[in-house]
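Visitor: sequence first, then the predicted structure, then my questions.
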Amino acid sequence: MKKTDDKKKPKKFFYAEDKKTEGEESGNFTDFLKSVGNFVMEVAETVISVLVIVFLIRYFLIQPFYVMGQSMEPNFQDGEYLIVDEISYRFTEPERGDVIVFNYPKDPSKNYIKRIIGLPGEKIEVSDGRLIVYNKENTKGVQIKESYIPKEWDTLGEVIEDLDDDDYFVIGDNRQPNASSDSREWGELARCNIIGKVWLRAWPVSEAGVIKHYNDDYNLVSR
């Protein structure tokens, strides 16, 4: 009977080396480049989308306006920063009392800010410090009440203006002598020159907010 060898022979272990082939390394680098490219494309698309939105808002919906001068005091001061709504008048007509920004008829490169007093088809009379409106409802004429200007301010000038179907009569709130160049001086404002309605005061911060519309002032009262 053969004797078995009590000493066990050592087991042999085989280790697989974790080496990446040249092809695998190239594939990983390509994937990395693709991920970077995708990220850059996403960022670019986002930036372009934002720029398009800003462009549309800036040129078709709202526009900033910087007040220069004293013609709209005491309600709008020199140096104030306003936001002009450019879209509302595409769906509705300008109303009496609206504060608007428009291209100055005698020099369209300049923008003015004034308040609408007379509407298309009306006759406006400036006389004895008062603003008188003649229209179909008030053939004898009625005086406009203006609580937004000091009582001691008279509307200077002697003017009678018949407005065509697409014209407006605009005046600055500042009625002191030589304070405002408006329809009393250069006549009616054509609808096509209106840029938009002043909607918001953005600066100074202490005065920021939506512009008030004095609706009660335009319930015209008889003279």
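Guide: Structure received.
Visitor: every contact and neighbour count from this point should use C-alpha atoms.
Guide: Noted.
Visitor: just how off-centre is whichever helix in the chain runs longest within its chain?
Guide: Looking across the chain with DSSP state H, the single longest helix is helix 22-56. When distances are taken as Cα atoms, centre = their mean, to the nearest Å, helix 22-56 is centred 34 Å away from the chain's centroid.
Visitor: and the helices in the chain?
Guide: Under DSSP H, the chain gives helices at 22-56, 183-186.
Visitor: tell me which of those helices sits most buried.
Guide: helix 183-186 (a mean of 16; mean count of other Cα atoms under 10 Å).
Visitor: what is that one packed up against?
Guide: In this structure, helix 183-186 makes packing contacts with strand 167-171, judged by 3 or more Cα pairs under 8 Å, 6 or more residues apart in numbering; DSSP states H and E.
Visitor: just the residues contacting the strand it packs on, thanks.
Guide: For strand 167-171, contacts defined as Cα atoms under 8 Å, 6 or more residues apart in numbering pick out 114-121, 124, 163, 180-184, 187-191.
Visitor: is there a quick ChimeraX command that grabs whichever of those are buried?
Guide: A single ChimeraX command selects the buried members of those (16 or more other Cα atoms under 10 Å):
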select :114,115,116,117,118,119,120,121,124,163,180,182,183,184,187,188,189,190,191
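Visitor: for the lengthiest strand in the chain, name the packing helices and strands.
Guide: Looking across the chain with DSSP state E, the single longest strand is strand 194-203. If you count contacts as 3+ Cα pairs under 8 Å, 6+ apart, strand 194-203 packs onto strand 81-85, strand 99-103, strand 209-210.
Visitor: below is an additional structure, to be compared with the one above:
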Amino acid sequence: MDELHGVTASVEHPTQATQSAEQPLTRPTGRRLVLWDILETVVLALVLFVAIREVILNYRVDGSSMEPTLHNGEMLIVNRRAYMHISLQHLFGWIPSIGQDVDGEWYPFGPPQRGDIIVFYPPGNSSEPYVKRIIGLPGEHIAIHDGAVYINGQRLIEPYLDVPTLWRGVTLDQDYVVPPGYVFVLGDNRNNSSDSRIFGAVPMSSIVGKAWITYWPPDEIKVLSHPAYAFQ
């Protein structure tokens, strides 16, 4: 009987020792959990910040060239990926008998359109981006006379204008053909705007993004809707 008791004691005792030895390894510590939660939050915030900055840009209107649509000091949300595009040649060029006949660009969200308000870097040495409205598209003939813009010989009716389209009394009285890959831009305040009448058409590669929303000051919050154009 003494031997049996001895065997029993020798079996039970190591089991208890093993359990007591394992407990410190599996017991979580409050400080480590808090640090891990903080690290996860910081990493997630950084990822979201980078992702948002890749899509959205804040832009402050400087000057009155877009009156009455945009006012000096207003803050805009600009969509930097509005005109994201992919070369069809790069996309399908590797396919035999198809890639050789493919040309142009594919715009998943649509190409630049007449009436879009864009932020861009103007031709020249300016380091500050401008904000203007797209008026002419690639291949179109632009003329300015009789206080209005003419597209391919037709007068463009612009509902957002308060003044005739002039530039210090000088008009563009001959056709200007917008080159491929470019857009012709004008400010809404036609008598106080440095735009394509001065520096020519803007390459699409210089477009930073499409103005989407004005969010400051609060009483000017609005979505920048697309105007309804008509021709005469």
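Guide: Sure, I can see it. Note that the coordinates shown come from a computational prediction; the quantities given were computed from them, not determined experimentally.
Visitor: re earlier: distance to residue 105 of the first structure added to the helices of the first structure, as TSV?
Guide: What follows is the helices of the first structure, written out as TSV (distance: least, Cα to Cα, whole Å):
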stretch	distance to residue 105 of the first structure
helix 22-56	26
helix 183-186	8
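Visitor: so which of these is nearest residue 95 of the first structure?
Guide: Residue 95 of the first structure sits nearest to helix 183-186 of all these, at 16.3 Å, using Cα to Cα.
Visitor: apart from its chain neighbours, what residue comes closest to the residue sitting nearest the centre point of the second structure?
Guide: Geometric centre of the second structure, nearest residue: residue 80, 1.4 Å, by Cα atoms, centre = their mean. Closest residue in space to residue 80 of the second structure, ignoring its immediate chain neighbours: residue 209 at 4.1 Å, by Cα to Cα, 6 or more residues apart in numbering.
Visitor: residue 130 of the first structure is nearest to which of the helices of the first structure?
Guide: helix 183-186 (12.4 Å).
Visitor: which residue range of the second structure does that closest one align onto?
Guide: With TM-score structural alignment applied, helix 183-186 of the first structure matches the range 196-199 in the second structure.
Visitor: quick one: average offset of the matching stretch versus the first structure, please.
Guide: Mean deviation of stretch 196-199 of the second structure relative to the first structure after superposition (mean Cα distance after the TM-score superposition for the first structure): 0.4 Å.
Visitor: give me the contacts around that stretch.
Guide: 122, 123, 124, 167, 172, 184, 185, 186, 202.
Visitor: give me that answer again for 10 Å
Guide: 122-124, 132, 134-136, 144, 166-167, 170-172, 176, 183-187, 202 (Cα atoms under 10 Å, 6 or more residues apart in numbering).
Visitor: sorry, back to before: what's the residue nearest to the centre of the second structure aligned with over in the first structure?
Guide: Match for residue 80 of the second structure (TM-score structural alignment): residue 86.
Visitor: wait, doesn't that match sit right on residue 197?
Guide: Yes. Residue 86 of the first structure is within contact range of residue 197, at 6.6 Å (criterion: Cα atoms under 10 Å).
Visitor: pull up the overlap in contacts between those two.
Guide: With Cα under 10 Å, 6+ apart as the test, residue 86 of the first structure and residue 197 both reach 62, 63, 100, 101.
Visitor: need the residues you listed in TSV with neighbour count and distance to residue 92 of the first structure, can you?
Guide: Formatted as TSV, these follow (neighbours: other Cα atoms under 10 Å; distance: Cα to Cα, whole Å):
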residue	neighbour count	distance to residue 92 of the first structure
62	21	16
63	18	18
100	21	14
101	22	16
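Visitor: quick check, nearest of those to residue 149 of the first structure?
Guide: residue 100 (17.0 Å).
Visitor: what lines up with that closest one in the second structure?
Guide: Aligning on TM-score structural alignment places residue 100 of the first structure opposite residue 118 in the second structure.
Visitor: surely its match and residue 210 touch.
Guide: Yes. Counting by Cα under 10 Å, residue 210 is a contact partner of residue 118 of the second structure at 4.5 Å.
Visitor: what residue in the first structure is paired with residue 213 of the second structure?
Guide: With TM-score structural alignment as the criterion, residue 213 of the second structure matches residue 200.
Visitor: contacting residues around its match?
Guide: Counting by Cα under 10 Å, 6+ apart, the residues that residue 200 of the first structure touches are 64, 81, 82, 83, 84, 85, 208, 209, 210, 211, 212.
Visitor: before we move on, what about residue 201 of the first structure?
Guide: With contacts defined as Cα under 10 Å, 6+ apart, residue 201 of the first structure is in contact with 64-65, 76, 80-84, 207-211.
Visitor: distance of it relative to residue 165 of the first structure?
Guide: 31 Å (Cα to Cα, to the nearest Å).
Visitor: picking that back up, look up how far residue 169 of the first structure lies from the match of residue 80 of the second structure.
Guide: 19 Å.
Visitor: excluding its backbone neighbours, what's nearest the match of residue 213 of the second structure?
Guide: In space, residue 200 of the first structure is closest to residue 210, 4.4 Å off (Cα to Cα, 6+ apart).
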